[in-house]
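Colleague: mind folding the following:
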Amino acid sequence: MEGAEGNNKTRRGVFVTVGTTSFDSLVRAVDSQKVKQELVAKGYTHLLIQMGRGSYVPTKSEEDSSLGVDYFTFSSSIADHLRSASLVISHAGSGSIFETLRLGKPLIVVVNEDLMDNHQSELAEELADRKHLYCARPQTLHQTVADMDLNSLLPYSPGDATPVAKLINKFLGFPDD
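Modeller: Modelled structure (predicted):
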């Protein structure tokens, strides 16, 4: 990824999605200077934030900024945003996770620690253990971006339901075969 900065005119966008919920701590984290600096250092040029029902409004970028930033609340479909992204940062909703993985996009899932009895975090952590994505918390997102090596991620094979079935069985307390 070296050499992606500088005069390279290639658009490398990051799409952030919180789904239909409010996840201000994720929006605030990606809007922080720490995360923005790490994204620029990795060669990303644009940041598009889908902020859902949240009340925190991100800062749009200045004209001279090295990272273009824009945001919106909802869209009838985020599929086009996912397809055009070079990196996706998402809440831990299974729909967003699997849609992104099916598209073969690098993914950082940020777990919402404010949710009680959060089963979504178990799915995200299991898929991270299997090297299909990175898993972070809002307060560790900048470090995850800094440390990520997208070449170490393994493609997710949507045709093989066995890993998901095993995860569901584990979650339900059934013995592993």
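Colleague: alpha carbons only for contacts and neighbour counts from here, please
Modeller: Will do.
Colleague: residue 20: which element?
Modeller: Residue 20 is located outside every helix and strand, with elements delineated by DSSP states H and E.
Colleague: just list the residues touching the closest residue in space to it that isn't next to it in sequence, thanks.
Modeller: Beyond its immediate neighbours in the sequence, the residue positioned closest to residue 20 (C-alpha to C-alpha, 6 or more residues apart in numbering) is residue 52, lying 5.2 Å away. Shown in contact with residue 52 (C-alpha atoms under 8 Å, 6 or more residues apart in numbering): 17, 18, 19, 20, 21, 22, 23, 72, 73, 74.
Colleague: next, the structure of the following sequence, for comparison with the previous one:
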Amino acid sequence: MIFVVLGTHELSFQRLLLAVERLQKEGIITEEIVVQLGHTSFESEKMKLIPFMSYSEMERYFEEASLVITHAGTGSIITGVKKGKKVIAVARRQAHQEHNDDHQVEIVDQFTETGYIIGIKEVEQLEEALEKVKDFEPAEYQSGRDHIVGLIRSFIEKS
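Modeller: Below is the predicted model of the structure:
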């Protein structure tokens, strides 16, 4: 099962769903697709569409997914990466009225450079990303929390 996550941002991200559905119709995607829609209006006879989910539902779909295709929200990316999933992250773009700015491009770049995900900036790159993900082995997630806590502890002890 492929889990597509659009998050809860109030602006639509239909562009991604149109690309996923096209690839499904062309037989490039053959797995079942479950979509967490958020505020995006979309209808499909082929994909299971759920606007909002409880935390436990989201966790279950992340666990069951063989692949996560997500908007470039940090929470969605990190959840997939922490669970050791292959993640394709697609930036919502200001030019397409999908976000207020292009900060998701920066998020895609950062997570791609660290080897955690396959990141793309335009939905037209999705087919290529699906080919790349077949051989992709994501880097194991390393939290910076312990390092930050250590820095704070050191600062407090010195004060």
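Colleague: tm score of chain vs chain?
Modeller: Put the two chains on top of each other and the TM-score (TM-score structural alignment, normalised by the length of the second structure) is 0.76; 138 aligned residues with a C-alpha RMSD of 2.1 Å.
Colleague: residue ranges for the helices of the second structure, please.
Modeller: Listed in chain order, the helices of the second structure (DSSP state H) span residues 14-25, 55-64, 74-82, 103-113, 126-133, 145-158.
Colleague: redo the ones you listed as TSV? Include distance to residue 91 of the second structure.
Modeller: Output for those, formatted as TSV (distance: least, C-alpha to C-alpha, whole Å):
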stretch	distance to residue 91 of the second structure
helix 14-25	9
helix 55-64	19
helix 74-82	11
helix 103-113	5
helix 126-133	11
helix 145-158	25
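Colleague: which one, of those, ends up nearest to residue 43 of the second structure?
Modeller: Across the helices of the second structure, the minimum distance to residue 43 of the second structure, taken as C-alpha to C-alpha, is reached by helix 14-25, at 9.6 Å.
Colleague: tell me how far the closest one is from the chain's mean position?
Modeller: In terms of C-alpha atoms, centre = their mean, to the nearest Å, the centre of helix 14-25 of the second structure is set 15 Å apart from its chain centre.
Colleague: in that helix, which residues are buried?
Modeller: Going by neighbour count (16 or more other C-alpha atoms under 10 Å), the buried part of helix 14-25 of the second structure is 16, 17, 19, 20, 21, 23, 24.
Colleague: could I get the contacting residues of the fifth one?
Modeller: The contact partners of residue 21 of the second structure, by C-alpha under 8 Å, 6+ apart, come to 44, 46, 47.
Colleague: if we go to 10 Å?
Modeller: By C-alpha atoms under 10 Å, 6 or more residues apart in numbering, the residues touching residue 21 of the second structure are 27, 28, 29, 33, 44, 45, 46, 47.
Colleague: ok, the counterpart of it in the first structure to residue 109 of the first structure distance?
Modeller: When the first structure is aligned by TM-score structural alignment, residue 21 of the second structure is paired with residue 31. Relative to residue 109 of the first structure, residue 31 of the first structure is positioned 16 Å away (criterion: C-alpha to C-alpha, to the nearest Å).
Colleague: swap in residue 96 of the first structure?
Modeller: Spatial separation of residue 96 of the first structure from residue 109 of the first structure under the definition C-alpha to C-alpha is 9 Å.
Colleague: what do those two both touch?
Modeller: 17, 88, 89, 90.
Colleague: now rank those residues by neighbours and give me the top one.
Modeller: The member of those that has the most neighbours, counting by other C-alpha atoms under 10 Å, is residue 17 with 30 neighbours.
Colleague: what number of residues lie near residue 36 of the first structure?
Modeller: There are 23 residues near residue 36 of the first structure, going by other C-alpha under 10 Å.
Colleague: what's the match for residue 107 of the first structure in the second structure?
Modeller: For residue 107 of the first structure, the aligned position in the second structure is occupied by residue 87, per TM-score structural alignment.
Colleague: so who does its match touch?
Modeller: Residue 87 of the second structure sits next to 3-4, 66-70, 76-81, 116-119, 129-130, 133, 136, 138 when contact means C-alpha under 10 Å, 6+ apart.
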